[in-house]
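Novice: Mind folding the following:
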Amino acid sequence: MRTFDFSPLYRSTVGFDRLFDMIDQTARVEPLPNWPPYNVEKSGEDQYRITMAVAGFGTDEIEITQKENLLLVSGQKHAEQENTQFLHRGIATRAFKQTFSLADYVNVKAAHLENGLLTIDLEREVPEELKPRRIQIATAGQAGPKVIEHDKAA
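Specialist: This is a model prediction of the structure:
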């Protein structure tokens, strides 16, 4: 197992502690579950989509929970009829739990289940007060900083 020393980066970065902790944790994490299969797509500048193949599950058997920067998708099948005898069972109905780490200000906008595919739409919404802005530099005798231009694209 290879570990990285991030201490030289701490000298020139501020506020990236969480990022370095996340990178360090990936080396210690158990193998990711490979079921159910899923895709993660970037569908726009600040829009993302997670698509999961959950054939056989209904909307009442899937739970999506977002708590801070963690998205948890879990599924649990209801008890099936006991008198059903399968000659071949190829559709997996085992319970699952999949977690996704979300960046700051990424929130779930919608979730849809259609044709066995669960689609979760996410969007990053940075608060207006945290977007970049240009600050005027005051000279002697002038008042404090004043915003003279706001960058709407950032």
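Novice: CA only for contacts and neighbour counts going forward, please
Specialist: Fine.
Novice: Now R18: which helix or strand?
Specialist: R18 is located in helix 17-26, with elements delineated by DSSP states H and E.
Novice: Run the chain-centre distance for that helix.
Specialist: The gap between the average C-alpha position of helix 17-26 and the chain average comes to 15 Å, counting by Cα atoms, centre = their mean, to the nearest Å.
Novice: Mind giving me the packing neighbours of it?
Specialist: Taking 3 or more Cα pairs under 8 Å, 6 or more residues apart in numbering; DSSP states H and E as contact, there are no helices or strands that helix 17-26 lies on.
Novice: and this one, so I can compare the two:
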Amino acid sequence: MTKLTLGSHPYLLGFEQLERLLERNAKSGNEGYPPFNIEQTSERGYRITLAVAGFSEDDLAITVEDRQLVIRGRQRDDDDTRVFLHRGIAARQFQRSFVLADGVDVAGAEMENGLLHVDLERAEPEKVVQTIAIKTQ
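Specialist: Model (predicted):
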């Protein structure tokens, strides 16, 4: 018996890319750090909020690579003169990835009280009706 996938189903033509995106997201290695929320802010708006306490704007990078939103954080520990008696706050790096649907774009990002807010907008889809001519032979 063969495995039925999105790309092989007879009614789902052209969805091979969706299957590849799901596989890529499953392999992206997102762990539980940093914690995040995703909320719908309007009919076409979304907001991803990451808890990035201890990170400054310079420590964070937000990119969109091949319809994938990638948020990276890397703290710089430049001060070698500090002597820690206990270090419970780790200066660890992270990478969080979110797959964006076609038509969803990053509208902006802001930091507020240790939270990084990334706003997304979904464009209004164009309603297109196409008439196909039937050729006779």
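Novice: TM-score for these two?
Specialist: TM-score for the superposed chains, counting by TM-score structural alignment, normalised by the length of the second structure: 0.79, backed by 132 aligned residues with a Cα RMSD of 2.9 Å.
Novice: mean shift of the helix or strand following the helix holding R18 of the first structure relative to the second structure?
Specialist: As assigned by DSSP H and E, the chain's next helix or strand after helix 17-26 of the first structure is strand 38-42. Compared with the second structure after the fit, strand 38-42 of the first structure shows a mean deviation of 1.2 Å (mean Cα distance after the TM-score superposition for the first structure).
Novice: Name the residues that touch strand 38-42 of the first structure?
Specialist: Where contact means Cα atoms under 8 Å, 6 or more residues apart in numbering, the residues beyond strand 38-42 of the first structure that reach it are Y48, R49, I50, T51, M52, A53.
Novice: Tell me which residues touch L6 of the second structure, please.
Specialist: L12, F15, E16, L18, E19.
Novice: Pull out the buried residues from those.
Specialist: Burial by neighbour count, judged by 16 or more other Cα atoms under 10 Å, picks out nothing from the contacts of L6 of the second structure.
Novice: Any idea which residue is closest to the centre of the second structure?
Specialist: Closest residue to the average C-alpha location of the second structure: F98 at 2.0 Å, with Cα atoms, centre = their mean.
Novice: roughly how far apart are the corresponding residue of the first structure for it and P132 of the first structure?
Specialist: Matched by TM-score structural alignment, F98 of the second structure corresponds to F100 in the first structure. In this structure, F100 of the first structure and P132 of the first structure are separated by 28 Å, where distance is defined by Cα to Cα, to the nearest Å.
Novice: Quick one: neighbours of Q75 of the second structure, just the number.
Specialist: The number of residues packed around Q75 of the second structure, counting by other Cα atoms under 10 Å, is 16.
Novice: what's the closest non-adjacent residue to it?
Specialist: Residue nearest to Q75 of the second structure in three dimensions, not counting chain neighbours: D59, with 5.4 Å by Cα to Cα, 6 or more residues apart in numbering.
Novice: What's the one you found aligned with over in the first structure?
Specialist: When the two structures are superposed using TM-score structural alignment, D59 of the second structure falls opposite E61 in the first structure.
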